[in-house]
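K.L.:
A structural model of the following input is requested.
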Amino acid sequence: MSFDLFMQYLTNGISLGSLYALIAIGYTMVYGILRLINFAHGEIFMMSLYFAFYGVALFALPWYITFVVAILMTALLGMTVERAAYKPLRHSPRITIMVSAIGASFFLQNLAVVIFGGRPKAFPTVPLFTQVIRIGNISMQALTLYIPVATVALLVGLHFLIHKTKTGLGMRAVSKDHDTARLMGVNVDRTITITFAIGSILAAFGGIMWGMKFPQIVPTMGLIPGLKCFIAAVVGGIGNISGAVLGGFILGIGEIMLVAFLPGLTGYRDAFAFVLLIVILLVKPTGLMGEKTAEKV
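P.N.:
Just a heads-up that it's a prediction; the model follows:
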């Protein structure tokens, strides 16, 4: 394999890994705050694409306005899911909350089928992102470069929010202990809602860029990316934002390189994520950047 071809594959892997990282952060943030897996996160990602699609196709809004509206609607959807499916069960056994999360996932998926129909739809193309850029002998869509740049910008903003703002301080306090945080004056309910909103916003950014990169949307499309991003969060260390980002890049680059070096295994590309998960759990059950914590009963 030539150096130019290797760099082509590496660029594509970084781009895909950036998308996985954005979506994986939503899983890891919710787990860090509530110690539960938001199984509806993949469907929230899916709904963001439909919000953007109909903003352009039905209301004929400019793409930049549509994308902002879609992101805000996705944040509202994430907060609604938290209020409806998780908040009433906050003091219930873990298994009850997990069943509610799975139910919310199937509900959103089937709701999308009823409202939007089951036929695949073509996500709108934006000429700004589809133009071809050449760097030396490497050719790529502009979107392939914009995705990592946007991901880095969002991660910097998230880091600032968590470590430099009062809201972020509250989130870190709640992640340690709900009762102690409440005694210190932190509004736990509002902090949890904000966490869901931020995770949904990142999922919406990832979803919109995913739609432009893979321009076909169906109501069931959130399943596989959702599972892969959950795996990325576990590989990196569930509950650790940096770990989720690392896991996303490992998964994205690994998938692309598998196809590049072993083209005969292209059909097993999706299986790579599950094999990686098994290996990581056998070698380091807490994930690459995870830490052992005492399990709360």
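K.L.:
from here on, contacts and neighbour counts on C-alpha atoms
P.N.:
Fine.
K.L.:
any idea how far residue 222 is from residue 211?
P.N.:
11 Å (C-alpha to C-alpha, to the nearest Å).
K.L.:
now the other sequence, so there's something to compare against:
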Amino acid sequence: MDCNPGLIGPALITGLILGSLYALIALGYTMVYGVLKLINFAHDAVFAFGAVSTWYILGQVFGLVGPQSGLTLVIVLLAFLMIGGLASGGVAVGLERVAYRPLRKRHAARLSYLISAIGASFFATYMLQQDFLPFMLGPGPRQYPNVIEAGAAGFSFSLMNVRVTGPRLLVVVAAFVCFFILDRLINKTSTGRSIRALSEDPVAAQLMGVNVDRVIVTTFFVGGFFGGVAGALYGTLFGSIAWNLGFIPGIKAFTAAVLGGIGNIRGAMLGGLLLGLIENGSTICIGPEWKNVIAFTMLPLVLIFRPTGIMGERIGG
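P.N.:
Have a look, this model is predicted:
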């Protein structure tokens, strides 16, 4: 096994970029688990709808396919992040209403939630593979609106012998801004206090006047919103999307949530960044073809040796 020191810089930069993306998606898993103690295995489809909605609205409806600049660029960037977030937040709320709430009202077994979530994920994902409606992707990949110039002629700079382009920088900056906003929301607002109360003791929270249904819907929406932002960033970063785009990032984000401590917001952030660095760091010695293997191996290792993850189980800080 020969290690290439020249790959350390690219591995670190790429790991930070992809880790930021995994962390954003992981927030949805960890928030739902923190409140309901259930794994939302349909969150990969929620993430995918963020990318699809921005592709359709900005690229197909408004025809934005080339790079923007100046104030127009700022407005477009804010628009596509909000579109992705709101669309996925709406999908997540619909998922809670259709796939989870009826089971919760009947006090169904936990296995029923798992089956319902997996079924909803398959349905949503394979709907995107069809093409009988304009917003569906069809079987082939679709080009994503290139609102930021990614080439050498656009915004870029060199860091550790790596060319950092506009889309790459946007992923990291947007992710950390989202982390800060969510951390403040959970730890400094009345909504966050209600979420934490329901997470720690649902019965006591309800007796204290917390509206359980409203808090759960809010939790799904917020987790879905950040998943949708991640979907929009994914399309911008890679330049194209396909109907099954949520599968691999979804599994990796779930691994990141478990690694950091599922149910803990800051743990999801840390887990995503660590997973990105670990999987890309492995390319220094064993090659990029093993990257996914390394990432997926992390899940059973964490469950065996530290099932609570790095930062435990609380949803607050």
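K.L.:
Count the residues that sit near the closest residue to residue 161 of the second structure other than its chain neighbours.
P.N.:
In space, and not counting its chain neighbours, residue 161 of the second structure is closest to residue 9: 6.5 Å by C-alpha to C-alpha, 6 or more residues apart in numbering. Applying other C-alpha atoms under 10 Å, we find 16 residues neighbouring residue 9 of the second structure.
K.L.:
residues contacting residue 9 of the second structure?
P.N.:
Taking C-alpha atoms under 8 Å, 6 or more residues apart in numbering as the criterion, residue 9 of the second structure is in contact with 159-162.
K.L.:
Sort out which of these are in strands and list them.
P.N.:
In strands, judged by DSSP state E, the following of the contacts of residue 9 of the second structure are found: 159, 162.
K.L.:
Can you lay out the contacts of residue 9 of the second structure as a markdown table showing distance to residue 126 of the second structure and neighbour count?
P.N.:
Formatted as a markdown table, the contacts of residue 9 of the second structure follow (distance: C-alpha to C-alpha, whole Å; neighbours: other C-alpha atoms under 10 Å):
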| residue | distance to residue 126 of the second structure | neighbour count |
| --- | --- | --- |
| 159 | 40 | 11 |
| 160 | 41 | 14 |
| 161 | 41 | 13 |
| 162 | 37 | 16 |
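K.L.:
Per the alignment, name the residue of the first structure opposite residue 261 of the second structure.
P.N.:
Matched to the first structure by TM-score structural alignment, residue 261 of the second structure sits across from residue 237.
K.L.:
Strands along the stretch 1-150 of the first structure, start to end?
P.N.:
Remark: strands assigned in the stretch 1-150 of the first structure by DSSP state E, counting those that start in this stretch are 132-135, 138-141.
K.L.:
Among the ones you listed, show me which one is buried the most.
P.N.:
strand 138-141 (a mean of 15; mean count of other C-alpha atoms under 10 Å).
K.L.:
check the fit of that one onto the second structure and give the mean distance.
P.N.:
Compared with the second structure after the fit, strand 138-141 of the first structure shows a mean deviation of 2.2 Å (mean C-alpha distance after the TM-score superposition for the first structure).
K.L.:
Provide a complete list of residue ranges assigned to helices in the stretch 151-297 of the first structure.
P.N.:
Assigned by DSSP state H, counting those that start in this stretch, the helices in the stretch 151-297 of the first structure fall at 166-176, 178-183, 188-213, 223-236, 241-261, 269-283.
K.L.:
In the second structure, point out the residues matching the second one.
P.N.:
This means helix 178-183 of the first structure. Using TM-score structural alignment, helix 178-183 of the first structure lines up with residues 202-207 of the second structure.
K.L.:
Mean deviation, the matching stretch versus the first structure?
P.N.:
For stretch 202-207 of the second structure, the mean deviation from the first structure after alignment is 1.4 Å (mean C-alpha distance after the TM-score superposition for the first structure).
K.L.:
Buried ones in that stretch, by neighbour count?
P.N.:
202, 205 (16 or more other C-alpha atoms under 10 Å).
K.L.:
Residues touching that stretch, excluding its own?
P.N.:
194, 197-198, 212.
K.L.:
before we move on, what about stretch 227-241 of the first structure?
P.N.:
Residues outside stretch 227-241 of the first structure that contact it (C-alpha under 8 Å, 6+ apart) are 20-21, 23-25, 27-32, 42, 242-248, 250-251, 273-274, 276-277, 280-281, 286-291.
K.L.:
Then stretch 156-176 of the first structure?
P.N.:
32-34, 180-181, 186-188, 191-192, 195.
K.L.:
By neighbours, which of the residues you listed wins?
P.N.:
Greatest neighbour count in these, by other C-alpha under 10 Å, goes to residue 195: 25 neighbours.
K.L.:
dump the residue contacts of the residue mapped onto it from the second structure.
P.N.:
Matched by TM-score structural alignment, residue 195 of the first structure corresponds to residue 219 in the second structure. Residue 219 of the second structure makes contacts with 31-32, 35, 195, as judged by C-alpha under 8 Å, 6+ apart.
K.L.:
TSV please, covering the residues you listed and showing distance to residue 223 of the second structure.
P.N.:
Listed next are these as TSV, based on distance: C-alpha to C-alpha, whole Å:
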residue	distance to residue 223 of the second structure
31	6
32	7
35	11
195	12
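K.L.:
Identify the farthest-apart pair in those residues.
P.N.:
Of all pairs drawn from the contacts of residue 219 of the second structure, the widest gap by C-alpha to C-alpha lies between 32 and 195 and measures 10.2 Å.
K.L.:
List the contacts of residue 302 of the second structure.
P.N.:
Under the criterion of C-alpha under 8 Å, 6+ apart, the contact list for residue 302 of the second structure reads 258-259, 309.
K.L.:
can you do 10 Å?
P.N.:
The contact partners of residue 302 of the second structure, taken as C-alpha atoms under 10 Å, 6 or more residues apart in numbering, are 255, 258-261, 308-310.
K.L.:
which one of those sits closest to residue 286 of the second structure?
P.N.:
Nearest to residue 286 of the second structure among the contacts of residue 302 of the second structure, with distances taken as C-alpha to C-alpha, is residue 255, at 21.0 Å.
K.L.:
what do we get in the second structure for residue 26 of the first structure?
P.N.:
In the second structure, residue 26 of the first structure lands on residue 28 (TM-score structural alignment).
K.L.:
and the residue lying closest to its match once chain neighbours are set aside, how many neighbours?
P.N.:
Once flanking residues are discounted, residue 28 of the second structure sits nearest to residue 223: 3.8 Å by C-alpha to C-alpha, 6+ apart. Residues lying near residue 223 of the second structure (other C-alpha under 10 Å) number 29.
K.L.:
So residue 223 of the second structure sits against residue 43, correct?
P.N.:
Yes: using C-alpha atoms under 10 Å, residue 223 of the second structure makes contact with residue 43 at a distance of 8.9 Å.
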